[in-house]
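> Could you look at this predicted model? Sequence included:
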Amino acid sequence: MRILFYDAKQYDVDSFEKERPNYPDLEIEYLDTDISPKTAALADGYDAICAFVSSDLGEKTLDILADKGIKLILMRCAGFNNVDLKKAEELGITVLRVPGYSPEAVAEHAMTLAMSVNRRIHKEYIKVRENNFSLVGLMGLNFHGRTAGIIGTGKIGAAMAKICHGFGMKVIAYDKYPNKNLDFIEYKELGDVLSEADLISLHCPLTDENYHMINAHTIAKMKDDVVLVNTSRGELVDTNDLIQGIRNHKFHGVGLDVYEEERDNVFENRSADILESSVTARLLSFPNVIVTSHQAFFTEEAMAAISKTTLDNAVDFINNEIKEMNLVK
């Protein structure tokens, strides 16, 4: 099988090349550019393409891929809301993903965001480098003894819940399918979790049902001085409503590894650009907000797991032995 990797950063290449000797039947080429209707034709002569969470795999892109004979899309990530699944099915293109690589990596980053924005580490780091040792603006909250609200208790949410429990927090959660193995969690309705939690952490996939689940109405239910963290999908949060909530002093802190406008920014160096009307720029203007680069997954262990599972998916497709949990449909 010949596979063309789109949007392959050097760390992608390094990680996949470590695994490639174990897959002699796979021939891999890497492109810096991401896939879109303008670049999809580059897949001519290949059997499969590999894409990432921000890749444009809409109807036009898929039509071109099908015309070039592509039968398999390998997503080297868990998310797939950027793929037109209905169109892929019509065209006979199989979409495989990596449903779980290192839930601990994402959960640890979520708690890193929560702790950093709570204790104003981002501000403190800059102040001390300028020999300013004042404590003004650095007041934090004790997480111990407070309530953590986990929205979604799959593998990542469960890992985050365990971290919060280890901090001595009371853990409440909302999930349509409660995890019975987490006996320290009290499951409640979404509205109750939002209104009772001091720390709210989002760990659910994006669906039509939960699009903008964090909005003006749900923000109004939250406690004053709440800490909100999102390491799942940016579209779970209505960014304009979030900004208004920040301006209204609703939040002690907000930590975002994902946000609605990230597609043009994620994994790219835009340090020379002026973001004139950018929602991102507005978020970054607030002293109690930390935005990171969709990096929650980015550990050595997670990258190794992503590489192995992605290449396993290709081999499983060749052998007609696809794992149901990895199939996107």
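Looks like it arrived, so ask away. Numbers count the residues shown, from 1 in each chain.

> From here on, just use CA atoms for contacts and neighbour counts.
OK.

> The stretch 51-200 of the chain: strands as residue ranges?
72-75, 94-96, 147-151, 170-174, 185-187, 199-202 (DSSP state E, counting those that start in this stretch).

> mind listing the helices for this protein?
For the chain, the helices defined by DSSP state H occupy 10-19, 59-67, 85-90, 103-118, 121-129, 155-166, 190-196, 216-221, 239-247, 279-284, 300-318.

> In terms of secondary structure, what does the fifth one contact?
Spelled out, it's helix 121-129. Counting contacts by 3 or more C-alpha pairs under 8 Å, 6 or more residues apart in numbering; DSSP states H and E, helix 121-129 is packed against no other helix or strand.

> Now do that helix and helix 103-118, the angle between them.
60 degrees (axes from the mean of the first three to the mean of the last three C-alpha atoms, to 10 degrees).

> tally of neighbours for Q244?
14 (other C-alpha atoms under 10 Å).

> In CSV: the helices of the chain, plus distance to G137.
Converted to CSV, the helices of the chain look like this (distance: least, C-alpha to C-alpha, whole Å):
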stretch, distance to G137
helix 10-19, 37
helix 59-67, 48
helix 85-90, 47
helix 103-118, 11
helix 121-129, 8
helix 155-166, 25
helix 190-196, 26
helix 216-221, 24
helix 239-247, 16
helix 279-284, 16
helix 300-318, 35
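
> So which of those helices is nearest C204?
For those, proximity to C204 was assessed by C-alpha to C-alpha; helix 155-166 is nearest, at 7.8 Å.

> Just give the nearest non-adjacent residue to the spatially most central residue of the chain, would you?
Using C-alpha atoms, centre = their mean, the residue of the chain that lies closest to the mean C-alpha position is S232, 4.2 Å off. Counting by C-alpha to C-alpha, 6 or more residues apart in numbering, H203 is the residue found nearest to S232 once chain neighbours are left out, at 5.4 Å.

> Pasting the second one now:
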Amino acid sequence: MSQKPAILITGADLAAPAVELLKDFELIYAGKSPQPEEVLALCKKHNPLAILLRYGKVTAEMMDAAPALKVISKHGSGTDTIDKEAATRTGIKVVAAAGANAAAVAEHALASLLACAKSTVHLNERMHSGHWDKATFKTLELNGKTLGLIGLGAIGLRFAKMCNAIGLRVIGFDPYAKNLPDYIQEVDLKTIWQQSDAISLHCPLTTENKDLLNKNTLSLCKDGVIIVNTARGGLINEADLLNAIQSNKVSMAALDSFAAEPMIAGHAFQGNKRIILSPHIGGVTSDAYINMGVGAAKNILSVLLPVATSI
């Protein structure tokens, strides 16, 4: 058995530069799709100093099973899959690789918005079926339209810059944002709902904003609004969104995250041609994989280095 202190990685791999940063530790990999009971067993067996969270959740039970645990580092920006209350109670630090995947997710959000406005998925399917719809079909021009952003962190700001460049008026809501660029008009949530031709979500999921997009907020929106979500599925009440699409309140939705993941066969969104689906892959690029791994590793070292050097 290795004499090095352990770090548990809830995934099957880690970018080589991140592995190099953590070379003084024994890296324990939980596998491609780690189940809670498997992660719990590894916590009990290896008593890691750190958990580098790629997939799944970190629960209070897992923290209790690893008394040496000092830090939980997210391979990405969202920490809603970590029981932060339990971490606070036990003195475990929770850190995230904020901004490491900002370019990747912002690009995916732009692709999703354009796919909705330009009907690229639908028209591609029609063309492959032998149809030529030029005389009977019109797409949406985004130039001059209003985009409402909820969340103006690294991803939201990058997406806003892209959208401003193609002629969209950008309005945004984020109670924590400061010193916004002049191409983003800061507004309240009610204004987002009422004025936006398209709404894109870029905020973390909290107990306060769960089901932020619901039948009440959707009722305030323009008819035919486009919804894009590359953040967290829990921000949207899925049944309410489906009803809004069926009633034409929402013209199109592009979703990269869902209330329960992975999505299982038979989900109500599947087969609906006005909902574009992707498997929470917005931040999954070769560059983001490296950036998130390195960011997560550096965050671990910033907490563990004094501990590690004393062992």
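Thanks, I have the structure now. Since the structure is predicted, the reported quantities are computational estimates derived from the model, not experimental observations.

> counterpart of the residue nearest to the centre of structure 1 in structure 2?
When structure 2 is aligned by TM-score structural alignment, S232 of structure 1 is paired with A231.

> For H108 of structure 2, give its distance to F159 of structure 2.
Remark: distance between H108 of structure 2 and F159 of structure 2 (C-alpha to C-alpha, to the nearest Å) = 9 Å.

> Of all the helices of structure 1, which one is nearest C77 of structure 1?
Closest approach to C77 of structure 1 among these (C-alpha to C-alpha): helix 300-318, 7.1 Å.

> In structure 2, point out the residues matching that closest one.
With TM-score structural alignment as the criterion, helix 300-318 of structure 1 aligns to 286-304.

> So H108 and F159 of structure 2 - more neighbours on which side?
Comparing H108 of structure 2 with F159 by other C-alpha under 10 Å, the one with more neighbours is F159, at 25 against 22.

> can you pull the contacts of the more buried one?
Contact analysis of F159 of structure 2 by C-alpha atoms under 8 Å, 6 or more residues apart in numbering lists 106-107, 109-110.

> most remote residue from structure 1's center?
N131 (35.5 Å).

> Trace that one over to structure 2, please.
In structure 2, N131 of structure 1 lands on G130 (TM-score structural alignment).

> can you count the residues close to the residue lying closest to I214 of structure 1 once chain neighbours are set aside?
Nearest-residue entry for I214 of structure 1: V237, 4.6 Å, with adjacent residues in sequence omitted and distances by C-alpha to C-alpha, 6+ apart. A count of neighbours around V237 of structure 1, defined by other C-alpha under 10 Å, yields 22.

> again with E61 of structure 2
E61 of structure 2: 13 neighbours (other C-alpha under 10 Å).

> What number of residues are in the vicinity of the nearest residue to it once chain neighbours are set aside?
Nearest residue to E61 of structure 2, sequence neighbours excluded (C-alpha to C-alpha, 6+ apart): L40, at 7.4 Å. For L40 of structure 2, the neighbour count with other C-alpha under 10 Å is 19.

> picking that back up, the match of N131 of structure 1 and N272 of structure 2: what is the separation?
For G130 of structure 2 relative to N272 of structure 2 (C-alpha to C-alpha), the value is 21 Å.

> likewise F137 of structure 2?
Distance from F137 of structure 2 to N272 of structure 2, by C-alpha to C-alpha: 19 Å.

> do the same with N216 of structure 2
Distance of N216 of structure 2 to N272 of structure 2, computed by C-alpha to C-alpha: 23 Å.

> can you pull the contacts of V13 of structure 1?
Y30.

> Tell me how many other residues crowd H128 of structure 2.
9.

> make that H212 of structure 1, sorry
The number of residues packed around H212 of structure 1, counting by other C-alpha under 10 Å, is 19.

> Was I right to think it contacts E235?
Yes: with contacts counted by C-alpha atoms under 8 Å, H212 of structure 1 reaches E235, the gap being 5.9 Å.

> how about A40 of structure 1, what does it touch?
Per C-alpha under 8 Å, 6+ apart, neighbours of A40 of structure 1: 61, 64-65.

> lining up those residues with structure 2, which overlap?
Listed in the original numbering, the contacts of A40 of structure 1 still in contact in structure 2 are 61, 64 (both residues aligned by TM-score structural alignment, their matches' C-alpha atoms under 8 Å).

> need the contacts of A40 of structure 1 in JSON lines with distance to C77 of structure 1 and neighbour count, can you?
Shown next, in JSON lines, are the contacts of A40 of structure 1 (distance: C-alpha to C-alpha, whole Å; neighbours: other C-alpha atoms under 10 Å):
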{"residue": "T61", "distance to C77 of structure 1": "19", "neighbour count": "20"}
{"residue": "I64", "distance to C77 of structure 1": "22", "neighbour count": "20"}
{"residue": "L65", "distance to C77 of structure 1": "20", "neighbour count": "29"}
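
> Just the closest of the contacts of A40 of structure 1 to I246 of structure 1, please.
Relative to I246 of structure 1, and with distances defined as C-alpha to C-alpha, the nearest of the contacts of A40 of structure 1 is T61, at 37.8 Å.

> so what's that closest one up against?
35-37, 40.

> can you rerun that using 7 Å?
36-37, 40 (C-alpha atoms under 7 Å, 6 or more residues apart in numbering).

> Tell me which of the residues you listed you also see in structure 2.
Contacts conserved in structure 2 for the contacts of T61 of structure 1, using both residues aligned by TM-score structural alignment, their matches' C-alpha atoms under 7 Å: A40.

> more neighbours, N216 and N272 of structure 2?
For N216 of structure 2 versus N272, the count of surrounding residues by other C-alpha under 10 Å is larger for N272: 13 against 10.
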